[in-house]
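Participant: Quick one, structure for this:
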Amino acid sequence: MRSDTRFHDIEISKRKASLLLKRLCGGDETLALRAAARIRRASYWAAKSPEEILAERERVQHKHALDAIAVEAGFGDWRHMKAEADARLRAAFNPEQLFGLRASFFINLWFTTYEEAEAVLAAHPRRFLFPFRSQFVICGAELLADQGIDTADPDWELIGRDWVHPRDMAARARLSASVARQLSCAREVQP
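Facilitator: The predicted structure follows:
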């Protein structure tokens, strides 16, 4: 059972699974035995001892290593971990959503480097800094409010109004979920 709600990076988990499989099949028997003990976390191999897994190591597949990594992260298996990650990705706020057609009615400052944008944000701390593809945008509270986003949320101050390099990652995670909900609700009421 999961003990926390942290988001586990899928790509990092894939690399960990590959490394686990390499250790299992590598020449160092101590590392291979430890890897076999970890592979047992995958339901397919749960009934086998680490020694039995070592004897059959050529049958261990990448999907088994993925399952083991997912179980170590607190998920039931890889599919469960991937489904949760996909759901969180869909629910998360994507700053590019802010800069559609409606954004052209507001004064937004565009920059090619984060350093330029950060300097302007420091000079205008009541504005907000967001990434947009390979650029950076500073916008006013009016743009966010027009799209149904609560700019008075204290988490904006906790992140320093900087989405790219927030001061507080937990506050940014809360804002991401909150802003995604607010944008969804605002779209439902707009014609």
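Participant: alpha carbons only for contacts and neighbour counts from here, please
Facilitator: Fine.
Participant: Please look at residue 18 and residue 62 and confirm they touch.
Facilitator: Yes - contact criterion CA atoms under 8 Å: residue 18 and residue 62 qualify, at 6.8 Å.
Participant: Longest helix in this structure, please.
Facilitator: The single longest helix within the chain, with elements called by DSSP state H, is helix 169-189.
Participant: just checking, what packs against it?
Facilitator: If you count contacts as 3 or more CA pairs under 8 Å, 6 or more residues apart in numbering; DSSP states H and E, helix 169-189 packs onto helix 78-91, helix 154-158.
Participant: Helices of the chain, residue ranges please.
Facilitator: 10-25, 29-39, 50-55, 62-72, 78-91, 114-123, 141-146, 154-158, 169-189.
Participant: Okay, buried residues for the third one please.
Facilitator: What that stands for is helix 50-55. 50, 53-54 (16 or more other CA atoms under 10 Å).
Participant: how about this one, so we can line them up?
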Amino acid sequence: MVDIILTLKHRARLFHRELAKGNPMDLARLNRRLAKPHTDPALVRRRDCLTMLAREQGFRSWSHLLGVIRDKSVSDFGTLLYPDRCYAHFNIWSADINEARRIRSETNGYLLGYKKQFFVVDRDYVATLGLDPEDPDWQPLERDVTHPAHANARGRLISRLLHKNLSVAR
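Facilitator: Predicted coordinates for the structure are as follows:
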């Protein structure tokens, strides 16, 4: 879990250095993800780079990403768990966590979060997402990433997914 945070911090540091060289494409990449665009690369702070990386992964901010990985109770999961490559899969959506947990139990599926909503998917979705449906971390979670009692297991799953997304982005 910690290694993904260190990896992202390292990427932000490298991106910040590259940005200082004045490549307009790097500045454009940063500005696509920030609410307040920068015109001068010299004024960009490292935290802007962390925010950009977090937003590229589907989170509102760096602190939002850290909260999903570390915290026990999260009310917003961002968009990480519902990427474009998974749109073709069938899933069941709910705005109510109790209803979503009941559906997950009835279907023997996996309960994931999207922003402040919940959706239940099958093992094929989980595999397309980039996670192993047989990963041992699903057990303590009861295949429910919203489960607040096992934030460490959720953090490890999210970290593995982020690592895969970063390795694909290279």
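Participant: Tell me how the two chains score on TM-score.
Facilitator: Put the two chains on top of each other and the TM-score (TM-score structural alignment, normalised by the length of the second structure) is 0.51; 105 aligned residues with a CA RMSD of 3.1 Å.
Participant: still on that earlier bit, between the helices of the first structure, which gets nearest to residue 99 of the first structure?
Facilitator: helix 141-146 (9.0 Å; CA to CA).
Participant: residues in the second structure aligned with the closest one?
Facilitator: Matched against the second structure by TM-score structural alignment, helix 141-146 of the first structure falls on residues 123-128.
Participant: Provide the contact partners of the matching stretch at residue level.
Facilitator: 85-86, 89, 109-110, 132-133 (CA atoms under 8 Å, 6 or more residues apart in numbering).
Participant: Pull out the buried residues from it.
Facilitator: 125-126.
Participant: Give me the most central residue, the second structure.
Facilitator: In the second structure, the residue lying closest to the centroid (CA atoms, centre = their mean) is residue 80, at 3.7 Å.
Participant: how about it, what's its partner in the first structure?
Facilitator: Checking TM-score structural alignment: residue 80 of the second structure goes with residue 97.
Participant: Tell me which residues touch that match, please.
Facilitator: With CA under 8 Å, 6+ apart, residue 97 of the first structure has no contacts at all.
Participant: repeat for residue 91 of the second structure
Facilitator: Contacts of residue 91 of the second structure (CA under 8 Å, 6+ apart): 119-122.
Participant: switch the cut-off to 6 Å
Facilitator: 120-121 (CA atoms under 6 Å, 6 or more residues apart in numbering).
Participant: Residue in the first structure paired with it?
Facilitator: Using TM-score structural alignment, residue 91 of the second structure pairs with residue 108 in the first structure.
Participant: From residue 22 of the first structure, how far off is the residue located most distally from the centre of the first structure?
Facilitator: For the first structure, the largest distance from the centre (CA atoms, centre = their mean) belongs to residue 55, which lies 37.3 Å off. Going from residue 55 of the first structure to residue 22 of the first structure by CA to CA, to the nearest Å gives 15 Å.
Participant: Switch the buried residues of helix 50-55 of the first structure over to CSV; also include distance to residue 70 of the first structure.
Facilitator: Written out in CSV, the entries for these read as follows (distance: CA to CA, whole Å):
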residue, distance to residue 70 of the first structure
50, 19
53, 19
54, 21
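Participant: Closest one of those to residue 166 of the first structure?
Facilitator: residue 50 (43.8 Å).
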